[in-house]
Every structure is written in C-alpha cells, then in structure tokens.
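[1] Test case, fold it:
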Amino acid sequence: MQYDSNDLTRRAMAAHFRAGNRDQPGNDSDVMEIEGRVYVVLRNVNGILNVYRLTSQGKLRVLRRWPPEMKS
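    Got it, this is the predicted structure:
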C-alpha cells in the first residue's frame, strides 16, 4: 500500500484537534505498518495520545483499543 507518512500524520493531528483534544502531539508521532494495516500513532512526552488506522477507503479511523505491538 502506498501512503505519504507526512500527509497521514498531518491528517491525524487535524482529526485529533477537531475532536476537542488539547494535548499537543510531539515529533515522535509516526506511521506504523502492522500485519498489513497502516496506523498513525500520535505521541507526546506523556506517551500515546491517539492511534488512527488507515481504512481501505483512505480514511483515518480513531481506535479505542490499540494493537499490542504499540508501546506507550
């Protein structure tokens, strides 16, 4: 799957703030691929803020439960 990690991170940050979250994601936020699925992990110094999964339609969906491979 082709994706632009900077674009996905920017979109995830926009969704994060649109949802009313005030915590600022840090530079260590990143895009991960686990078992063929693409995730955007927003982090700051306190740990993981939110995790978004890229759907087959190209949309980002916020996850309530994160894959166990993700460490805070």
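[2] C-alpha from now on. contacts and neighbour counts both.
    OK.
[3] what ranges do the helices span in the protein?
    Remark: helices assigned in the chain by DSSP state H are 5-18.
[4] okay, which residue is most central for it?
    The chain has Val40 as the residue nearest its centroid, 2.4 Å off, counting by CA atoms, centre = their mean.
[5] Could you double-check that it lies in contact with Ile34?
    No: using CA atoms under 8 Å, Val40 is not in contact with Ile34; the gap is 10.9 Å.
[6] got any residues that touch both of the two?
    Overlap of the contact sets of Val40 and Ile34 (by CA atoms under 8 Å, 6 or more residues apart in numbering) is empty.
[7] here's the other one to compare against:
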Amino acid sequence: MEQGSDAALIKRAIKAYLRSGSPDQPGKDSLIREADGQRYVLVRNKAGLMAVYLVMGTTSVQRVREWPESLDIT
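    Coordinates of the predicted model:
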C-alpha cells in the first residue's frame, strides 16, 4: 500500500479517531471526498458520520471541527 494512497489515508484517519477515545467503532463506510479544493477523510460507520479529517500533504490527516456542508452525507 502506497503511503499517500486513499486507503492509507483512511487507515491513518481511523487510527487517529480510535486514539480519541470514542467508544463508537468506525466501519468500512469511511471514504475520501473533495470539497472547496481540499480533500477530506470521512470516518463513518453504518450509523453515519463520526469524524472528518483534512488531508494535509500526501501522508497526514488532521481532525476538523467544522467542514463544508457538501460533506454532510447520510
């Protein structure tokens, strides 16, 4: 798996989410979306969106508290 690949970025965001201490478990529904010229990892499970991470560079992600409305998917 390439370091900057979508799968690697999703895995990195899920690991960061799990370190946050939330009892909810992410599922295989997590994905990458683009909005306003930025790439975001949406950490999700069957219940819905749990966290959003901004892709920084090619290999890192940073959790954001607010994100573009276009990312609000159910």
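[8] Superpose the two chains and report the TM-score.
    The TM-score (TM-score structural alignment, normalised by the length of the first structure) is 0.84; 70 aligned residues with a CA RMSD of 1.6 Å.
[9] sorry, back to before: now do the same contact list for the residue nearest to the centre of the first structure.
    Val40 of the first structure sits next to 8-9, 12, 29-32, 51-54 when contact means CA under 8 Å, 6+ apart.
[10] Can you pick out the most distant pair from these?
    Ser29 and Leu54 (15.2 Å; CA to CA).
[11] In PyMOL, select just the buried ones from the contacts of Val40 of the first structure.
    Of the contacts of Val40 of the first structure, the buried ones go into a single PyMOL selection, burial set by 16 or more other CA atoms under 10 Å:
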select buried, resi 8+9+12+29+30+31+51+52+53+54
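[12] Considering the contacts of Val40 of the first structure, which are maintained in the second structure?
    Retained in the second structure: 8-9, 12, 29-32, 51-54, out of the contacts of Val40 of the first structure (criterion both residues aligned by TM-score structural alignment, their matches' CA atoms under 8 Å).
[13] export these to JSON lines and tack on distance to Asp23 of the first structure?
    Compiled in JSON lines, these are given as follows (distance: CA to CA, whole Å):
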{"residue": "Leu8", "distance to Asp23 of the first structure": "18"}
{"residue": "Thr9", "distance to Asp23 of the first structure": "15"}
{"residue": "Ala12", "distance to Asp23 of the first structure": "13"}
{"residue": "Ser29", "distance to Asp23 of the first structure": "13"}
{"residue": "Asp30", "distance to Asp23 of the first structure": "16"}
{"residue": "Val31", "distance to Asp23 of the first structure": "19"}
{"residue": "Met32", "distance to Asp23 of the first structure": "21"}
{"residue": "Val51", "distance to Asp23 of the first structure": "14"}
{"residue": "Tyr52", "distance to Asp23 of the first structure": "16"}
{"residue": "Arg53", "distance to Asp23 of the first structure": "20"}
{"residue": "Leu54", "distance to Asp23 of the first structure": "22"}
